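Novice: Sequence first, predicted model second:
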Amino acid sequence: MDNLFKGAVRFRERSFEKHKEFFRNLGHGQKPHTLFIGCSDSRVVPELITKAMPGELFVVRNIANIVPKYRISKEYAATTAAIEFAVMTLGVENIVICGHSNCGGCHALFKDEEYFKDIPNVEHWLEQAGDIRKQVEENYPGATEEEREWITEQVNIVEQMKNILSYPLIADRYKAGKLNIYGWYYVIATGEVYNYNKETQEFELIKE
């Protein structure tokens, strides 16, 4: 924690002072252009891999970058509420759903009940992705564990792109061409980011 405290001081004394006017303007409100839905994994830093500035991304992160199917809930539906707020209140123009390599949440889909003994809320959260495990097991029966890992991570992204369209007002905006939806796959070890091509149904490396 000592490094975090020192970092906060360095930010205020160096970065903030250098860009004081920029932050002063941000202090009056936000107008992000993109909703970035990513995994909570500590190695996935949206602003780092996109080189975005403060105020550009409205970020939602959870285990395995899951988009719950739309419903009006009496529970505390944090991810659903954040998506609603980004699209309907802030008026973002883009939604990026970003999965990544070596995802612990996707890997846990294949674990037995004993694994979840002390993390029941994680087990409950991942129930939303149960169909993804079935898809991978049925469609890729001969896959090695390494192949199964990246297949699961990519299938998961595609499924979450479908789930986001269960939000009626998002579906309306998307069909009207007022909202773009992207699926990204980030490879931690190489720094590569792949974008899902809906026509070819393949992930393609993002290049200049």
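Specialist: Everything's here; your move. Numbers count the residues shown, from 1 in each chain.

Novice: can we go C-alpha only for contacts and neighbour counts from here?
Specialist: Noted.

Novice: next structured bit after the helix or strand where Arg24 lies?
Specialist: If you go by DSSP states H and E, Arg24 is part of helix 20-26. Per DSSP H and E, the first helix or strand lying C-terminal to helix 20-26 is strand 34-39.

Novice: now for that following strand, which elements pack on it?
Specialist: Judged by 3 or more C-alpha pairs under 8 Å, 6 or more residues apart in numbering; DSSP states H and E, the packing partners of strand 34-39 are strand 57-62, strand 94-100.

Novice: Compare those strands and give me the one nearest Arg24.
Specialist: Arg24 sits nearest to strand 57-62 of all those, at 17.7 Å, using C-alpha to C-alpha.

Novice: ok, now which ones touch the residue nearest to the spatial centre of the chain?
Specialist: The residue at the geometric middle of the chain, judged as the C-alpha nearest the mean C-alpha position with C-alpha atoms, centre = their mean, is Gly38 (1.8 Å). With contact set as C-alpha atoms under 8 Å, 6 or more residues apart in numbering, Gly38 has these partners: 44, 46, 59-62, 64-65, 97-99.

Novice: got another, please set it beside the one above:
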Amino acid sequence: MLINDLIKGNKKFREASFSKYEADLKQLVETGQRPEVLFIGCSDSRVTPDLMLDTKPGDMFILRNVGNFVPPYNPDNDYHGSSAVIEYAVNILGVKHIIVCGHSHCGACKSLYQDFGNSPDLINIKKWLDLGKKAKEYTLLAIQDKTDKENIYRTTEKISIVHQMENLLTFPYIEKKIKNGEIQIHGWYYKIEDGTIEYYDGNECSFKPLIENTNEQ
């Protein structure tokens, strides 16, 4: 895709689609945004939150990064982009739901099993992938057949979601809001190949079809 295609796309949006959202956007400008959902997804170009969930402007506050990872709470006064988004969504916007949405064929989870060497050009990626090491360790303990790479990758993707949900609980204000019933955390797994979503059932420690469970709020 060329930059000119994006320019043409914006022209098409303004001419054909903007009118559908114009009233909503004007209201959002006047009253400010009040999304009830923080969506934590992967930067993967094949993952399209607004498209796959049919949402409109103002519905979701979105955080996207490599692997939809959540760094543990760390008040060291350094630069923490992902944590800043979480902090803003929870403490300023007052979201009521946090969705950690992983996906199939995740490059980050696959990269956990690859060696990047000592290239200085990949130093930040290598450090960031540390957030997925626990998922890799659990996967290798759970799977006996180490030759089935695709099964290993798919399992790692799902276990990572659970691990990132656990990392959210290290944020004191999130833990407090959960105890007070002010916020809920959800783990979703999006299948790129067919568009379906599975949710994590904490009671049974398994992923189940989201569309068949209207109680997953």
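Specialist: Nice, thanks for sending it over. Predicted model, so just to flag it, every value in this text is computed and none were measured.

Novice: okay, the helices and strands packed on strand 34-39 of structure 1 in JSON lines with mean neighbour count next?
Specialist: Formatted as JSON lines, the entries for these read as follows, by neighbours: other C-alpha atoms under 10 Å:
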{"stretch": "strand 57-62", "mean neighbour count": "20"}
{"stretch": "strand 94-100", "mean neighbour count": "25"}
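
Novice: Relative to Arg12 of structure 1, which of these is closest?
Specialist: For Arg12 of structure 1, the closest of those is strand 57-62, at 21.3 Å, according to C-alpha to C-alpha.

Novice: and the helix or strand following that closest one, how far from structure 2 on average?
Specialist: Proceeding N to C from strand 57-62 of structure 1, the next assigned helix or strand is helix 78-84, under DSSP H and E. Mean deviation of helix 78-84 of structure 1 relative to structure 2 after superposition (mean C-alpha distance after the TM-score superposition for structure 1): 0.3 Å.

Novice: Lys146 of structure 2: neighbour count?
Specialist: When neighbours are defined as other C-alpha atoms under 10 Å, Lys146 of structure 2 has 12 of them.

Novice: What separation is there between the residue mapped onto Tyr21 of structure 2 from structure 1 and Leu48 of structure 1?
Specialist: Tyr21 of structure 2 maps onto His19 in structure 1, with residues paired by TM-score structural alignment. Here the distance between His19 of structure 1 and Leu48 of structure 1 works out to 18 Å (C-alpha to C-alpha, to the nearest Å).

Novice: rewinding a little: tell me the buried residues in the helix holding Arg24 of structure 1?
Specialist: Going by neighbour count (16 or more other C-alpha atoms under 10 Å), nothing in helix 20-26 of structure 1 comes out as buried.

Novice: mean offset of that helix relative to structure 2 (after superposition)
Specialist: Mean deviation of helix 20-26 of structure 1 from its aligned counterpart in structure 2 after superposition (mean C-alpha distance after the TM-score superposition for structure 1): 1.6 Å.

Novice: In contact with Ala89 of structure 2, which residues?
Specialist: Contacts for Ala89 of structure 2 were tallied using C-alpha under 8 Å, 6+ apart; they are 38, 61, 95.

Novice: Structure 1: strands as residue ranges?
Specialist: With strands called from DSSP state E, structure 1 shows them at 34-39, 57-62, 94-100, 180-187, 192-197, 202-205.

Novice: hang on, Ala64 of structure 1 packs against Ser101?
Specialist: No. Counting by C-alpha atoms under 8 Å, Ala64 of structure 1 sits too far from Ser101 to count as a contact (10.7 Å).

Novice: Structure 1: which residue goes with Ser111 of structure 2?
Specialist: The criterion is TM-score structural alignment: under it, Ser111 of structure 2 has Ala108 as its aligned partner in structure 1.
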